[in-house]
Structures are given as structure tokens and as C-alpha cells.
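Asks: sequence isn't available, so here's the structure alone:
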């Protein structure tokens, strides 16, 4: 029994001992393996350390070699730069030496020139003193004479060249203008005189004057009130005079009075009836005359008010010339001139037709008919060139296009042709005499002649008393004197003629 207990205990003890020994053995083996791993790691780390150190040394050596190589290259480059700088310094030194040498030569030359200049100045002073002694003139007087001589010579040469250019240009322009005007005049066919509105009504007998006046003057008052005119009944046999600044109202009164005289029934009711009927007829006639002119000229796109204003010119006269017929004639001439020189015919004709349209408007303003015409054309939406042609035909504004100049020329041609206008002989002669007297009142004028119905004043001057420059100033002064002292239609051209005539006879 005891054996049975001891044997298991001994076996258990032996087994535990064996297990302990095995565990101890395993622990020892693990420790040895760990130690070996540790030692291997230490050796590997040492080897890696040595390898890294070797690589670092090699890298350091490479970098040191690279730095030494770059240093050598930089040293070589610096040496090359140093040699170049030294060479440049040598060149600069040579140039400085050469410049110093040149400066020294220039200083010596300058000194020589200064001495020479002083000698020349002294010699010049001697010459000037000798010249002053010989000529009897001071230096300033001689200088003034020379300058004046040069100035006169330069002015003479410039004026000669200017006169030559002007003569050549005038000859060429005059020939071309003459050809164009001759062609235009040959193509123009118009009446020599236009219809003139009269203000005198003929009566069958003097008894008719009493019937026109009526009982207590009621008939004549009714006629004057309805028409806005003054009926003048004087001692003129078998005639009465109608006075009114408005030509349309004057025409209405004239026609109405003629019909009343023909009808024989003259009383306020009949007068009112006839005046109303004649007013409608005259209004229609105004419109028809305006349309007729537009149709004859081939112009379109004009509104009703413009046509009526244009038609009113039929009853206006200027120096005996019917204004509407004058405007039509100017438009025809302007169209021909524009066609000859290649300008715009439509613009030229419209500007010419409307150039006196301001005369057909009743206005209390201080504006002249050209300025009023410009306002009308502007309100009608006309082309700016047409507006400028209206305003510039009497030079109230400056012409801005060739069509405006054409209208000026056409207006002058229409007004200046024989029979276009009439003026009393006494006034005409008096105006020409005044023109000539004004010109002859100026010093240096030998003779003055008023030509072209007083539109041009030709003046002959004394060539010894008046030179070319003074001739221009004299023309301006005479023109200004005429503008100040005289009243005249249109423009007056002032022409100064200065010539030298030398006559010799061969015997």
C-alpha cells in the first residue's frame, strides 16, 4: 500500500522534475538564441555603421573634390577676368594719355585761335573805323541801311513771286470760269423782265372815286379793314393808289377793287364777299405758282408750307425784278454751273430756289431775309448745305461747300444781266459818282472808274507814291470806307491797278 502511494508520487515528482528540466532547457536555449540574435544584430549594426561611415566619407570626398574643382574653375575664371581687366586698364591708360596729349594740343590751338581772334578783332575795328571815316556813317546807321536794303529786296522778291503765282492761277481760273459761264449763259433762255406787281388801279371816271369812298367813307373803310391796306384817293385823275407793305394783301385789295369797279355794286356786304372770294383765289394762286416752279425745276419732297411761302414770292419784287422768277432763274443757272463743274445739282438748285425764301415771310424781327430763310430751311429739315447756301448768298455766313459758292455766282448773274433790275437814273448816277468820289479822296489815287453797274470799282494809283504792299492796304481802306458811307445791294469789288509805263520813240 505504501508502495502504491510512493510510486505515483515518485513518478509525479520525476515527471515534474523532467518537465522542469525540459522547461529549463528550453529557457536556456531561448536565451542562447536571443543572445545569438542580439549578437548578430550588434554585428550587423556595426557593419551597417561602418558601411554608412564609409559612404559618408566617400560622399565627403566627392563633395570636397567637386568643391575643389569648382574652386579651381572659379580661380581660373577670376584669373581670366583679371587679365581682361588689366588689358582694359592698359587700353584706358593709353587712351587717357592720348586724350591728355590731344587736350594739350587743343589748348595750344585754342590759345593760338584766341590770339588770332584778338588780332582779327583789332583789325576789324580798324577797318570799321576806316569805313566809318570814309562813308561818314556810324556803325548802327550802316547796319540799319543794310538791313533795310535786304528787307526791301526780300519783300520785292516775295511780292514778285506771289504776283507771278497769282497771275498764273488767275489766268487759269479765269479761262475755266469763262468757259463754264459762257456755256451756262448759252443754255439759259429766260424772259428779260419779270412780272411787276402794280399798286395803281385805273378808274373808268372820276365819279367812281365817290362810290369807292361810299357814304361817310364806309365803303373805303370796309375795304381797308378787310384787306389791311391803305387806299389813297388823291387828285390823280381816274386812278387810286393802294399802299401796303405786304404784297399779297396789296394784290388782294387790287383785284377785289378792280372786280368791284367792273361789277358796279359797291357796298360793305358786296365788298366783304368779293374780298373773301379773291383771298381764296390768291391763296390758291400762291400754291399753284409755288408748285409750278418746283415742277419746272424738277424738285420734289417739299411740304405744303414751304410751297406756300415760295409762292408768296410771286407777289414780291426787288428792283423791279419778280422775286419768284428771279429765284427760278437762279436755280436754273446754279443747276447748269453745278453740272459743268461736277457739283451736286440737286443741292445747288434747292439752295438757289430757296435763297430768297425769307422775303416771303412777314416778320417783325431784326433778322435779314437770308437769316430768316436759314431758320425756315432748318425747320423744314433741309440739307445743311442748302441752309448754308441760303445764309451765305449775301456773305452773312461763310460758304461751307462748293454749292453755296455756285448759288452766290448764279444770284449775281441773274441780278446783273441786262433788263433784270431797274433803278431810277438819278439814283444810279449818284451812286456811281459817290463810289468814284470815295476812291479819289484817298492819297495816291490818280483815277477811279465805277463799272458793271456799280458792282466793281477800278482804281488807278500812282506807282511812285504807292508800292505793292501799300496797294493792298489801300484797297482794304477804300472797301471799308464804302461799307461805312454807302448803302448798296449785293457786293462791290474794289480793284487796284498799279503799273509803270515807259514810252520811247525811235526816230
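Replies: Arrived safely, thanks for sending. Just so you know, these numbers come straight off a predicted model, no measurement behind them. Numbers count the residues shown, from 1 in each chain.

Asks: C-alpha only now, for contacts and for neighbours.
Replies: Will do.

Asks: and whatever helix or strand residue 283 lives in, how far from the chain's centre?
Replies: According to DSSP states H and E, residue 283 maps onto helix 268-297. Helix 268-297 sits 45 Å away from the centroid of its parent chain (Cα atoms, centre = their mean, to the nearest Å).

Asks: try this one side by side with the last:
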């Protein structure tokens, strides 16, 4: 029984403890809550106070900034106002000046008008006086004004024509004499500096044999060796009764040179059969190509021309095996280049351009056996293909006088070409063919109606034609010259160019007694 009260007391005390703890915790929580509320209220008050302070500071800063901007704007307005005032002052002064000038111009206009009226009056009086004098002169001379004018003009025209003809003739003769002296000095000086050996090139390739038995070995069994050589080289072998010699014939000098080297090596080696022939031809072709390249480079070096395209150098080297009237075309091209350069130095123009055009002027002859057309057109196409200057292209195109010259360098190339071809020994030609060409020139000229006499002069480079003035008029002289030129071009083969000089002369002979 004693245990129950104890348990009850324990439970009562436990409930009391719990109630007391609850109240204690509640009081503590309420105290913390109150303190938190006080702290929050304090923070809010501090924040509001700080915000108010910041607001006041920002307002103060904004007001200061507004004051500063207002001061700057005020100063700018003042500056603009001062500038406007100055401009207004200048405009006013200019307006005053213009007003003064306007008044001055008005006064001048009045003076000019008065002067004009005075001049008109004087002109009227002068016209009246002139009319009166003219009337009086007509009455005295019994001629009208137009008749007197025509008579005076006729007399003046006659005297002026005579005087002008004399002056023109004197000046022309003077210019011709001076030009001839200058040209002779320049050309002689250039030729002396470029003096070269006489040319004696041969267009026939002959291979010497050690004995006539070698001819049989070259022909081979049933002609297989000679057929192999001819088919691989494109060259005809002429084996005739000429002792110890074989003649090579081909329109292409490169092929002829390859065949010559091949045949010489085969003869020297002694082993002649189709396989050996093929190998030897290939080696000879490579050697000729190397010689062509080296010859082109050497020619460009000798001429003083740099920067040529490698393909142009090869085409230039091919001219080593090309001849024209016995003159080696490569040597001729180098000579023309040097003469053109010397002439250009003498007269003070671009000598480098003249040398370049002179070196390339006959470049078309390197492939004129392979490409259709005259060598001039072929050379122009090659120069354009490899981007040569227009002056060089014109020098190639005009060196035979087919087109107009566009530069002085082109003129010098034509002159240098004629000098190189015409100097003694430059081109080989028999006396019979030379005389025959001169006779043909005169025959062609004499075949035209109205021709009195004709003379082939300057070694056949000029034909001088005397025509009958009563048959051929002044206007027909030009057409006659052109007809003779066309006929010469159609009937004759000639190096360079031929000048056709038609002379029509009327002579009046009288005797003073």
C-alpha cells in the first residue's frame, strides 16, 4: 500500500516538473522573440535612417551636378552668342562693303555706257567717212570695192606663192642636208663599233666519209639503214657518185643538223644498224637541244638583253641553224640588236628596248618551217604569247614596213636590220642573180604606161622611176608607185625592202635675150 502513494507522488511531481519546464521554456522563447523583434525594429530604423541619409547625399550630388552642367551650358551659350555677334558684325561689314562696291559698279556701268555711246557715234562717223572715201575711190579708179579686193588678193597670192615656195625649198634642202649629215655620222659610228666578220654560211650539209665502202654500210642490207635514218630524222640522204661524201637534204635545219651529227658518229663508230641508229639519233637530238639552249643564252648575253622567257631563248637558239641568203640569222639578230642599241644611245632613247626588239625581230624564222604564215606574223604571235612589251612587238611587226611604227625604237630596228643585211659581205649572192634582179626591177617599172625611164640604184634597194608629166598627173603618182610595189612583191624574191621612188617633173625653159 505504501508503494501506490509513492507512485502517485512521483507522477504528481513529474507533472509539476513538466508544467514548470513548459512555463520556463515559454518564457524564454517569448523573451527571445521580444529581443528579436526589438533587434529587427532597430535594424529597420537604422536602415531607414541610412536610406534617408543616402537620399539626401544623392540629392545634394545631383544638385551639384545640375549646377555644374548649368554653368557649362551657360558658358557655351555665352561663347556661341559672342561668335554670333562677331559673325553678325562681319556680315554687316561685308554688307556695307558690297553696298559700296555696288555703288561703284553702277558708276562704272554708267561710265561704260557713256563710253559705248561715244564709240558708237565714232564708229558711225567712221563708217560714213569710209563709205564716202570708198565711193570716191571707186569713182576715181572706175572699180568697185569687190573688184579692187579681188585684184589685190590675186597680186598678193601670186607673190606669196612664189615666196613661200622658195622658202619651203630652201628650208627643205637645209633640213635634208643637216639630217643627212647627222644620220651619216650616227650610222657610220654605229657600224664602226659593231664591225663584224663577213658571213659565209652554207645551207647544204655534207658528211665526209673515210671511203666509198662506207656508203654501202650506210645504205644497209636492202636499204634498211638509210630508211631508218630518213624516217627517224625526217632528212633525205643523197648518196650519189660524189666520192667520199653524203649530202643531207631537209627544209628543217634542226633536223638536218641532228642527221649530220648522227651520221658522223655512226661513221666514226662503224657499227651501223637500226638499233644503233635510233640510240645515236636520240643522243644527237639531246646534244642539239643543249646547243640550241646555250646558243640562245649566249646570244642574249652578247646582245645585252636580260629577262627573256626560257622558251624565247630556245626559239632564239634555233636561229643558229637558220640562214637567209647565206647570212646566219642568229648572228644577224645579235648584230641588229647591237646596232639598234648603239643608234638608240646616239639619239638618246631607250637602248635596252631597242636591243630587245632588235634581238627578237626575226624570232619567227625559228619555226617558220613548222607554222604557216610569214615569219613576221609568227614572231608577233610568239612575242605576245610570252608577254613582251608592245614596243618590242611593234618592232617585230614593223621591221619590214608592213605596219606603222608606234615608237622610235621600232624605226631603229628597221634601220639596223637594213644596215646588218646591206653591209659588205653580209649576204652572199652571185653576181648573175644580182644583175638579173636589177634588170627585172627596171623591166617591171618600164612595163607601166607613162613611164619614161627607170633606174635600179643602191644595190637594188631602190628603183627610181621618171614618168611623163603629160601622161601621169600629180594625183596618179602615188597610185603608180603603189602599183609598181605590188608588181615587185608579186614577181620578185628579195631580201629586206625595195624603195620605189616615182618622179614627175615639169620643166619650163626660156631664154632672156
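Replies: Right, received. Where do you want to start? It should be emphasised that the depicted structure is a prediction, and the values quoted were computed from it without experimental measurement.

Asks: how about residues contacting stretch 368-376 of the first structure?
Replies: 354-359, 387-388, 390-394, 396 (Cα atoms under 8 Å, 6 or more residues apart in numbering).

Asks: and the residue mapped onto residue 285 of the second structure from the first structure, how many neighbours?
Replies: Counting by TM-score structural alignment, residue 285 of the second structure lines up with residue 279 in the first structure. As a burial measure, residue 279 of the first structure scores 19 neighbours (other Cα atoms under 10 Å).

Asks: residue 237 of the second structure versus residue 260 of the second structure, what's the distance?
Replies: 10 Å (Cα to Cα, to the nearest Å).

Asks: can you map out the helices along the stretch 301-450 of the second structure?
Replies: 310-318, 329-347, 351-360, 375-385, 390-398, 408-422, 431-446 (DSSP state H, counting those that start in this stretch).

Asks: ok, for residue 358 of the second structure, nearest residue in space, not its chain neighbours?
Replies: Computed as Cα to Cα, 6 or more residues apart in numbering, the closest residue to residue 358 of the second structure that is not its neighbour in sequence is residue 337, at 4.1 Å.

Asks: follow-up on the earlier one: how near is the match of residue 285 of the second structure to residue 252 of the first structure?
Replies: 6 Å.

Asks: now for residue 260 and residue 237 of the second structure: what residues contact both?
Replies: With Cα under 8 Å, 6+ apart, residue 260 of the second structure and residue 237 have common neighbours residue 248.

Asks: so residue 263 of the second structure is in which element?
Replies: helix 253-269.

Asks: against the first structure, where does that helix fall?
Replies: Counting by TM-score structural alignment, helix 253-269 of the second structure corresponds to 247-263 in the first structure.

Asks: next, the buried residues of the matching stretch.
Replies: Judged by neighbour count (16 or more other Cα atoms under 10 Å), stretch 247-263 of the first structure contains these buried residues: 247-257, 259-261.

Asks: for the aligned residue in the first structure for residue 377 of the second structure, the count of nearby residues, please.
Replies: Superposed on the first structure with TM-score structural alignment, residue 377 of the second structure falls opposite residue 371. Residues within reach of residue 371 of the first structure, counting by other Cα under 10 Å, total 19.

Asks: the first structure: matching residues for stretch 22-30 of the second structure?
Replies: So stretch 22-30 of the second structure is aligned with nothing, judged by TM-score structural alignment.

Asks: roughly how far apart are residue 160 of the first structure and residue 470 of the first structure?
Replies: Taking Cα to Cα, one finds residue 160 of the first structure at 15 Å from residue 470 of the first structure.

Asks: the second structure: strands as residue ranges?
Replies: 205-208, 236-238, 245-249, 323-324, 327-328, 451-457, 462-467, 499-504 (DSSP state E).

Asks: which residues touch the residue mapped onto residue 312 of the first structure from the second structure?
Replies: By TM-score structural alignment, residue 312 of the first structure lines up with residue 318 in the second structure. The neighbours of residue 318 of the second structure, taking Cα under 8 Å, 6+ apart as the test, are 254, 292, 296, 366.

Asks: with respect to residue 137 of the second structure, which of these is nearest?
Replies: residue 366 (82.1 Å; Cα to Cα).

Asks: the closest one against residue 316, yeah?
Replies: Yes: using Cα atoms under 8 Å, residue 366 of the second structure makes contact with residue 316 at a distance of 7.0 Å.

Asks: end to end, how far does stretch 403-414 of the second structure reach?
Replies: 12 Å.

Asks: give me every residue that touches the residue mapped onto residue 364 of the second structure from the first structure.
Replies: Under the alignment (TM-score structural alignment), residue 364 of the second structure maps onto residue 358 of the first structure. Taking Cα under 8 Å, 6+ apart, we find residue 358 of the first structure in contact with 368-374, 376.

Asks: corresponding residue for residue 494 of the first structure in the second structure?
Replies: Checking TM-score structural alignment: residue 494 of the first structure goes with residue 500.

Asks: what's the neighbour count on the residue lying closest to that match once chain neighbours are set aside?
Replies: Excluding the flanking residues, the one nearest residue 500 of the second structure by Cα to Cα, 6+ apart is residue 463, at 5.2 Å. Neighbourhood size, residue 463 of the second structure [other Cα under 10 Å]: 21.

Asks: which residue in the first structure lines up with residue 463 of the second structure?
Replies: Looks like residue 463 of the second structure aligns to residue 457 there (TM-score structural alignment).

Asks: same deal with residue 228 of the second structure?
Replies: Match for residue 228 of the second structure (TM-score structural alignment): residue 222.

Asks: touching, its match and residue 268? I think so.
Replies: Yes: assessed by Cα under 8 Å, residue 222 of the first structure is found in contact with residue 268 at 6.0 Å.

Asks: still on that earlier bit, got the contact list for the match of residue 228 of the second structure?
Replies: The neighbourhood of residue 222 of the first structure, defined by Cα under 8 Å, 6+ apart, consists of 268, 271-272.
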